[in-house]
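Student: Pasting a predicted model and its sequence here:
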Amino acid sequence: MQEVFIGRQPIYDRDMRTQAFELLFRAKDEGQAVFVDGDAATSEVIHSSLMDIGLQRLVGNKTAFVNLTRSFLTNGTAFVFPKDRVVLEVLEDIEIDDEVIAGVRALTESGYSIALDDYIFDRSHAPLLHLAKIVKIDLTQLTQAELHEHVRELRQYDVKLLAEKVETQEQYLSCLGLGFEYFQGYYLSRPVVVQGQRLPTSRLAVIELVNKLYRANVDLRDLEAHISRDVSLSYHLLRFINSAFYGLSRPVESIRRAVVYLGQNAIRNWITIMALRAMDDQHSDVLVTALVRGRMAQRLAEECQLAHSDSFFTVGIFSILEKMLHLPMEELLQELPLTEDVNAALLHREGPMGDALTCAIAFEFDSASETRRFRGLDEERTGQIYLEAVAWAHDIEATVAQAIPPSPRYRRR
């Protein structure tokens, strides 16, 4: 199990009310960012904020400011964010050209808000300034005269100004007098590091999915099958789609429905982010156990012609999460809102899904014969289904890569 860290620094309005938090990449629990690969750092922030820690814990009902590199602006990956909860920042080292402007325009036309980070005024950037809503000015990069000139030039555009790296009372009062709308910096508040935990993911499973996603005429049923093979991918996908920020009227509790609901484009973005971040192997015995439980529960439901057999699979694979994450099931389910039937099965072994899980575990632990029956199926038939599930799980496990390249090295910024 891997620990993840995200820094967050508040952004205040003129009345010193917190309006937002900027989310900052942290390789470990330390006060400064360390990075080499900007795409990897951005991917880590997106993944951790959406899946590992959650936006609710990071920013509550406030807005999240997220730095984006060129590739995230131009390839559509940023669309994974809920548009009404984030401001996407164009980093200062990005070359502003037609491709970047087209990417930013696509985001703004879809309802996203754009901020220009550490911005140095340039008249040639007018097309970008017309798309932005906020311009962040790094006070350490400008003299007082240059700051006044920047404010004068930028007031010609429909943007709000954010003073960044406000480190003294003098700087704060100066920017307040110049009419800045927002303020951020050590004088007001230092970044706080928030820690979470990540469920490891098989790199091979992700790579297989990425390859399939970019083929023409991708089959959503095939995507569902591949995602279902990996417990971590399944967990993160369902947590992602059931985020409170997406406001679904009812929980999505199966991989099949998540894939259908999100569609090919959103799934492609999600998997691409998964592929960029660092991943670790999960012990193969735990993986096989999860797959056996999921497959057997699903097959029992199919054999008895019960509805939502895909949810039976979800119950089976998620039943092992306590062991994988070393956290109580109650706490895990708070982060992953599922239907009452699925929760009852996972917490109390209740209902048809709970009975199917009990049956699968009975074979796993060689329990009493009465627990090996399910509905109208006798022990002989459920035993056959169990052996089929074991064979299926080992076939899947055999495809999981045993060696994963080391995580990228980072340097302090």
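Tutor: Great, that's in hand.
Student: contacts and neighbour counts: CA atoms only from here.
Tutor: Noted.
Student: Helix, strand, or coil at residue 161?
Tutor: strand (DSSP: H, G, I helix; E, B strand; the rest coil).
Student: Let me know whether it touches residue 147 as I believe.
Tutor: No. Counting by CA atoms under 8 Å, residue 161 stays clear of residue 147, with 11.5 Å between them.
Student: Settle it for me: which of those two has more neighbours?
Tutor: More crowded of residue 161 and residue 147, by other CA atoms under 10 Å: residue 161, with 23 against 19.
Student: for whichever strand or helix holds residue 57, packing partners?
Tutor: Element membership of residue 57, judged by DSSP states H and E, is helix 55-59. Using 3 or more CA pairs under 8 Å, 6 or more residues apart in numbering; DSSP states H and E as the contact test, no helix or strand touches helix 55-59.
Student: Counting neighbours, what do you get for the residue lying closest to residue 198 once chain neighbours are set aside?
Tutor: Closest residue in space to residue 198, ignoring its immediate chain neighbours: residue 2 at 5.2 Å, by CA to CA, 6 or more residues apart in numbering. For residue 2, the count of nearby residues is 12 (other CA under 10 Å).
Student: Against that first model, consider the following:
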Amino acid sequence: MFAFIARQPILDLEKDVFAYELFFRDGKNNCFPMVERDEATNKLIAQKYRTLQLDDISCSKKSFINFETDALKDGLNASLDPENVVVELAAEENKMELLLDVCKQVKNLGYKLALENCRVESKWQSVLPYVDMVKVNTDKCNYENLSRNIQQFLDADVKLIAEKVETHEDFNICRDVGFDYFQGYFFSKPESVSQQNLPTSKLTLVELMGASSSATFDVENINRVIEHDVGLSYMLLRFINNPTINKRYKITSLRHALNYMGEVEIKKFIALLALTNLSDDKPLELLHLSLVRAKFCDLVGIEKNIGSNPPTAFLVGLFSMLDALLDKEMNSLVDKLPLVDEVKVALCGGQNELSVYLMLVQAFESGNWLKVIRIAKLLEIDQKQLHSMFNEAILWGNGVRRSISPHFPEAKA
């Protein structure tokens, strides 16, 4: 259905994903593209580029989709399911009458409705009975004003979503003020940089990550580490027997996996295994984002033929949020890993080809299409091909995430 798309998570008070907001490249202002492509164009996209369905994009969570208010005068796309889609509209005070009419229409069709860029000091009494959620840009928010005006939303039983939440301090403030949901990449930042040594259990995992980062591979040593940890053994077998990765053979051991998959792929999965166990007390979305980045950077690296042993592009994407997972400075963490220099440079904010891959995947995550176009030209890769790679990375990340955590908490109504 969708070829050119990005997503951003919306988290709840427990920092679990409640929904994803979707950004469309072929729609005005990242809105849902209301102009239908012709059948030949749709067929071409389906054949040439990997496309996504809503469930693929949102991992069976709700999808927030932004629409131009004017475009909804003639109704909504019939293919969208009210059970899965939250209609998002801009809170345009100069179009209050139209906004009210569209809100009534959307609610009559059974959709939940969110107002975006809502100024809390404005009077929304006429619209609020039809609205389920209000999004407030906290980057421009006056919290004193919010505290004075929040009662109108509470009285209407409207949930508050804080946008542009970029630090843990922002999250704590918004939570204390009374927000229900939070959008922004605060969860991908270290909470408080600690100088304490890593506990022994995590040092073992860092050792495993180091093994995956080296050009050499001591299978006997890796086997010993994994065999002595039942949890690691179980996770490795679940990873490798995931249908997303391996559809043909039942893998029963690391040695078996090594013979079947080869050294480079096993290095990737050992790195995944270690990272998963390091992130046990962090939001699952942090790991999920790392997975998508890893696969995307790997696909770009393959296209650019940069070499695969060690799998440098994959590791740069996978380890790109290691500082947030361990609440430590990235520089001190990479010193503990036998990473090749180009990976260290990219992870620590230096400039090289691998750091360009990271900038590119971050542009996709935020729907910064101009930056995607600029980097595509720099890398000499067709933009549509890059979109297909990003879609493939999302699907791969979803599949691996399910092998990590088969239980997905139900999204709250």
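Tutor: The structure has been received and is ready for your questions. Just so it is clear, the model here is predicted, and its values are computed rather than measured.
Student: Overlay the chains and give the TM-score.
Tutor: Here the TM-score for the pair of chains, by TM-score structural alignment, normalised by the length of structure 1, is 0.40; 185 aligned residues with a CA RMSD of 3.5 Å.
Student: Residue 324 is in contact with the residue nearest to residue 198 of structure 1, correct?
Tutor: No. Look at residue 2 of structure 1 against residue 324 with CA under 8 Å: they stay out of range, at 11.0 Å.
Student: Beyond the host helix or strand of residue 359 of structure 2, next helix or strand please.
Tutor: Using DSSP H and E, residue 359 of structure 2 sits in helix 353-366. The helix or strand immediately downstream of helix 353-366 of structure 2 is helix 369-379, counting by DSSP H and E.
Student: What is the one helix or strand residue 346 of structure 1 maps to packed up against?
Tutor: In this assignment (DSSP H and E), residue 346 of structure 1 forms part of helix 340-348. Counting contacts by 3+ CA pairs under 8 Å, 6+ apart, helix 340-348 of structure 1 packs against helix 309-318, helix 329-335, helix 351-364.
Student: Ends of stretch 208-220 of structure 2, what's the gap?
Tutor: 12 Å (CA to CA, to the nearest Å).
Student: Can you get me a residue count around residue 323 of structure 1?
Tutor: Residue 323 of structure 1, neighbours per other CA under 10 Å, totals 11.
Student: again, but for the one 10 residues further on
Tutor: Burial measure for residue 333 of structure 1: 17 neighbouring residues, criterion other CA under 10 Å.
Student: same check, this time on residue 392 of structure 1
Tutor: 16.
Student: Any figure for the gap between it and residue 303 of structure 1?
Tutor: 17 Å.
Student: what angle do the helix holding residue 346 of structure 1 and helix 309-318 make?
Tutor: Counting by axes from the mean of the first three to the mean of the last three CA atoms, to 10 degrees, helix 340-348 of structure 1 lies at 30 degrees to helix 309-318.
Student: quick check, residue 21 of structure 1 in a helix?
Tutor: No. Counting by three-state DSSP, residue 21 of structure 1 falls outside a helix, being strand.
Student: For it, which non-adjacent residue is spatially closest?
Tutor: Looking at residue 21 of structure 1 with CA to CA, 6+ apart, the closest residue is residue 10, at 4.3 Å.
Student: what packs against the helix or strand containing residue 268 of structure 1?
Tutor: Residue 268 of structure 1 is part of helix 255-276, with elements assigned from DSSP H and E. For helix 255-276 of structure 1, the elements it packs on are helix 38-47, helix 203-213, helix 220-228, helix 231-241, helix 309-318, judged by 3+ CA pairs under 8 Å, 6+ apart.
Student: Out of the ones you listed, which gets nearest to residue 72 of structure 1?
Tutor: Closest to residue 72 of structure 1 of those, according to CA to CA: helix 38-47, at 7.6 Å.
Student: who touches the closest one?
Tutor: 6, 23-25, 35, 66-69, 71-72, 273-274, 276-277 (CA atoms under 8 Å, 6 or more residues apart in numbering).
Student: mind listing what's buried in that helix?
Tutor: Buried residues in helix 38-47 of structure 1, counted by 16 or more other CA atoms under 10 Å: 39, 40, 41, 42, 43, 44, 45, 46, 47.
Student: Make CSV from these and add distance to residue 196 of structure 1 to it.
Tutor: Compiled in CSV, those are given as follows (distance: CA to CA, whole Å):
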residue, distance to residue 196 of structure 1
39, 21
40, 18
41, 16
42, 17
43, 16
44, 12
45, 12
46, 13
47, 12
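Student: Spatially, which two of those residues are the most separated?
Tutor: The widest separation within the buried residues of helix 38-47 of structure 1 (CA to CA) is 12.0 Å, between 39 and 47.
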